[in-house]
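Engineer: A predicted structure for the sequence below; I have some questions about it.
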Amino acid sequence: MTQAPSKQCDILIVGSGAAGMTLALSVAENAKVILISKSVLNEGSTYYAQGGIAAVFDENDSIEAHVNDTLKAGAGLCDKQTVEFTATSAKDSLEWLIRRGVSFDKMDNQSNKYHLTREGGHSHRRILHAADATGKEVQLTLAQKVRNHPNIEVAERCNAIDLITSRKLGRAGNRVLGAYIWNRDTEQVETVAAKFVTLATGGASNVYQYTSNPDIASGDGIAMAWRAGCEVANLEFNQFHPTCLYHEQARNFLLTEALRGEGAVLKRPDGSRFMPDFDEREELAPRDVVARAIDFEMKRLGADCVYLDISHKSPDFIKKHFPTIYERCLGLGLDITRDAIPVVPAAHYTCGGVVTNLQGETRVKGLYAIGEVAYTGLHGANRMASNSLLECLVFARATAQSILPQLEQVAIASDLPAWDESQVSDSDEEVVIAHNWHELRLFMWDYVGIVRSDKRLQRALRRVEMLQQEIHEYYANFRVSNNLLELRNLVQVAELIIRCAMQRKESRGLHYNIDYPDLADDAQPSRLKPD
């Protein structure tokens, strides 16, 4: 592997989902942008988001109601100022998307009113959607704009290895200066110098054995930010989506909450409903409540799964509103107009992350974090449905407004050191990475999953510390690979998740510890700072 030539830009954006592309398009008229995509541009969590984006478009709804619903779903740990900022900015952000060509479903062909659906935790219909493939519509529309913009360079199939900071180079202060980027096609490590760097890398749900996320969701941004000196918070709150398809040929296929919003019910294997036994909101209770109820019933009954049933609705209704799910299930031998769908909970969304302010700024100068990688205080102890893509849009646009006025005040560092691989060799033991990857995801699922205990967390910490030693030695001696970089980051994020969970001596939202089943009176966000 040879050293690639270095590159320079005004703004380096690591991540190509809704957050990264919204930022790129918001600054590109005034800045040279390099956008790093770990896979191809259309891959990532945004593309697979089914449900929609929350915003107040109905005259019977209100920003105050959106705020209150979000605060309630967050179980007392949301930052109210952040929630108000997000809900107030929601409609403008959706209209920005619409102006760029994103097409949301209307009530009918003659109407200018959008079809609004309702999901768990919402008191009103306020979810704009494109059938059941909203993320795909957003991703493909923005990707076309990004590819066609002359000021945006897209680097596909590239992994960010680490951030370059003045502190790491022994210089004064702690400002981000760029990043090392590994191009998987050329097998070269590029040094990219930038005035500003924004992490838009998504979450870390691949730290768990079962997840709805694509394979690239490996906590890269969280781990890189931590190594650069950023603070993280609330990483114990990993949302487990209640309804992931249980099928050996479709491990990661999510069944949108909008199914339950439109009347689908959860049933035991014998056909009886169980959500009325757990919560008065039944299937529309927040995700943590529904996921724990499913987990409880599966363990109580020794069942491999439970069932989600919308077959009581008309076939035309189902095919119109959920065409993606209908076709995918039909291809697996399930006709959802007649059959109940087997489902299990799966790790879905990282509610904590890199601590930022309302402009996306971290504690490292020049470094921003937006979208799922960031902790803004919006989600608290549980994310309300369809606030995730909204957060990407709102904070990407806020970050653009923060960066643009500073561009002329910052110089690009032209003397960054090249990537040094003079002391490493090619690995002859890739099987070690595969075994460590499997071990990590399995013990995180068993010990730091939907239900936890102090003993389980202590066991998980011991195992993760052992893995870290092995992986550090491996990283120091062998050339980088995709699996090695992802495993290194996942193990780091796993440690942070465990340490955040050990701080919380209560059960709240997505964090349930059987040793502390009650709510604490003075709960605060968990926070970790690097040494």
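Structural biologist: The structure has been received and is ready for your questions. Source: prediction; values computed, not measured.
Engineer: contacts, neighbours, all on C-alpha from now
Structural biologist: Noted.
Engineer: what sits against residue 88?
Structural biologist: Contact criterion CA atoms under 8 Å, 6 or more residues apart in numbering gives residue 63 as the residues in contact with residue 88.
Engineer: and it, how close does it get to residue 54?
Structural biologist: According to CA to CA, to the nearest Å, residue 88 and residue 54 sit 11 Å apart.
Engineer: repeat that for residue 269.
Structural biologist: Going from residue 269 to residue 54 by CA to CA gives 33 Å.
Engineer: and if you look at residue 172?
Structural biologist: Taken as CA to CA, the span from residue 172 to residue 54 is 43 Å.
Engineer: this is the other structure I want to compare:
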Amino acid sequence: MTWRAKADLLVVGTGVAGLSAALRARELGLRVLVVSKEEVSAGNTSWAQGGVAAVRPEEKDPGDSVEEHVRDTLEAGAGLCSPTAVNSVLGDGASAIRRLRACGARFDTTSGGRLARTREGGHSAFRVIHAGGDATGAEIQRALGTTASAEGLPVLERHCVVELLHTENGAVGGALVLDHAGRPGVLRAPAVLLATGGLGQLYRATTNPEVATGDGIALALRAGAEVADLEFVQFHPTVLHVPGENEGRRPLVTEAVRGEGAVLVDAHGERVMRDEHPAGDLAPRDVVAAAIERRMAETGTESVYLDATRALGSALPERFPTVYAACRAAGIDPVVEPIPVTTAAHYSCGGVVSSVDGRTGVAGLYVAGEVARTGLHGANRLASNSLLEGAVLGVRAAESTRHDLARVHQGRARPTPERLPAAPVVDRGVLRRIMSGHAGIERDGAGLDEARAALEAASVVRPLRTRENAEDAALTLTAHALLVAASHRTESRGCHRRRDHPDTDDLHWRRANPLRLDASGWLIRSAPEETRDVA
């Protein structure tokens, strides 16, 4: 290894979860080192438009409460949320907003100086706080990044984590990393926090940035941690459709546009969500996305349309400047014409199994944000709960780390590997086509089996000497895990819809679907937790 560094806590990722954790750990007196594959601003957080869902007692709708927010979350989660986790995380919503504002986040306000609130699908009240109209994530990222820079928080930009290292007693004790020039190095730390975001790059069309390659899932699995519920991939119902441009990251059209009155119509002007759900255009995302897919199939079209001309009209550019700019760049004027929209991979509701304090089953390994599976989201995430979870869990994971380091002896570090590891890799374009074709909004057993066989046939074992190979290896392992999980769950629930098992099976499947790697590197089911706290 050509270079080395040490810290108390190594944070992998620079979104809201990672930077919240790093800043809190610094407050607690820990030596912190942050690793980012790109610049500090390049994570998923920057692309989040809608806002942060939080009930603040001093400013809320009449009748709204944390209990109502909990009820909406449990309903969206389709029976797989942990009520304990939901109550715990959402109960910290007001304090998370205060902490973000203390870091300089500027949320939108009304003429009276109160925080402006909107409503999104699945919410029974206006409780989504936003910034810059539809640039909430970008504002939070700016505020946290500015604070990190002002406090001199050390960040290794353009560095890629290849593998987690262990101590002699099996605890995580650091990471093997490649710098921007591909030079390997070792970062030693008795605690590692993965805040790596999602896995959207598994699919041809996604709202996620290029860095969302499932790194945290793969790193945690190889380190001995459990993952669960990876089959629940939330597809956003409304991303901008531009003919001929259906690969890679697609511009998001935030759900808040529907929250303020816009409606979905098909190519013939018929309402898409009529008779689909009591909440109509504000139904949970899995319901809306599935309805859009069916309507496109029925009409033989590549998109439906989001009509905001009556609800917003000339107010749209000021209220939703990011959406407006994306539309105008594509030659569409949403003030006077409907916006062509389609679905795209958006958010992973499953992830690395952890407590609501960020602890995993592996000593020294912590997770926060989208990479974590805490039980908050269940089978389908409620809109705008993700930024809240990242902010809450980031702080809690830092506090857990401080507490654990003061109590537990981690053991001596094992010798550093002399060679970079090797792993199966599938060409990214091939992998995306396989996953989009067989593991999208609707799946079936035959297609999932075909996808697993195709991945096996296309896999080539390669040394992880480059960031591209490390990312493709992470995508390959994560894809296999998702396919195994989707094959196991023989029912339809939330984001997971099986054509061959269209019904929900509460008797057998109202529980988690955990996986781990065995000693030979095979994905196997962990013992199911029949008594898991779900509702």
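Structural biologist: All right, it came through fine. What you are looking at is a predicted structure, and each value in this text was computed from that prediction instead of being measured.
Engineer: related to what we said a few turns ago, if you count what's nearby, which of residue 269 and residue 54 of the first structure comes out ahead?
Structural biologist: Applying other CA atoms under 10 Å to residue 269 of the first structure and residue 54 shows that residue 54 carries more neighbours, namely 29 against 17.
Engineer: now for whichever residue in the first structure pairs up with residue 302 of the second structure, how many residues are close by?
Structural biologist: Aligned counterpart of residue 302 of the second structure in the first structure: residue 304 (TM-score structural alignment). The local packing of residue 304 of the first structure (other CA under 10 Å) involves 12 other residues.
Engineer: what's near enough to touch residue 304 of the first structure?
Structural biologist: Taking CA under 8 Å, 6+ apart, we find residue 304 of the first structure in contact with 298, 344.
Engineer: so it sits in a helix?
Structural biologist: No. The secondary structure assignment for residue 304 of the first structure gives coil rather than a helix, going by DSSP: H, G, I helix; E, B strand; the rest coil.
Engineer: check which helix or strand residue 8 of the first structure maps to.
Structural biologist: Element membership for residue 8 of the first structure (DSSP states H and E) is strand 7-14.
Engineer: whereabouts in the second structure does that strand align?
Structural biologist: In the comparison with the second structure, strand 7-14 of the first structure aligns to the range 5-12 (TM-score structural alignment).
Engineer: give the buried residues for that stretch.
Structural biologist: The neighbour-count check on stretch 5-12 of the second structure (16 or more other CA atoms under 10 Å) flags 7, 8, 9, 10, 11, 12 as buried.
Engineer: cool, and stretch 32-52 of the first structure?
Structural biologist: 32-39, 41-52.
Engineer: in helices, which of the residues you listed fall?
Structural biologist: 45, 46, 47, 48 (DSSP state H).
Engineer: how far away is the residue nearest to the second one when sequence neighbours are not counted from residue 195 of the first structure?
Structural biologist: Same thing as residue 46 of the first structure. With sequence-adjacent residues excluded and distances taken as CA to CA, 6 or more residues apart in numbering, residue 46 of the first structure is closest to residue 135, at 4.9 Å. As defined by CA to CA, residue 135 of the first structure lies at a distance of 30 Å from residue 195 of the first structure.
Engineer: so which bit of the second structure is the longest strand seen in the first structure matched to?
Structural biologist: Secondary structure of the first structure read by DSSP state E shows that its longest strand is strand 188-199. Counting by TM-score structural alignment, strand 188-199 of the first structure pairs with residues 183-194 of the second structure.
Engineer: how about stretch 320-335 of the first structure?
Structural biologist: Counting by TM-score structural alignment, stretch 320-335 of the first structure pairs with residues 318-333 of the second structure.
Engineer: could you do stretch 383-401 of the first structure as well?
Structural biologist: Using TM-score structural alignment, the partner range for stretch 383-401 of the first structure is residues 381-399.
Engineer: residue in the second structure matching residue 517 of the first structure?
Structural biologist: With the correspondence set by TM-score structural alignment, residue 517 of the first structure lines up against residue 502 in the second structure.
Engineer: and if you look at residue 374 of the first structure?
Structural biologist: Using TM-score structural alignment as the criterion, residue 374 of the first structure maps onto residue 372 of the second structure.
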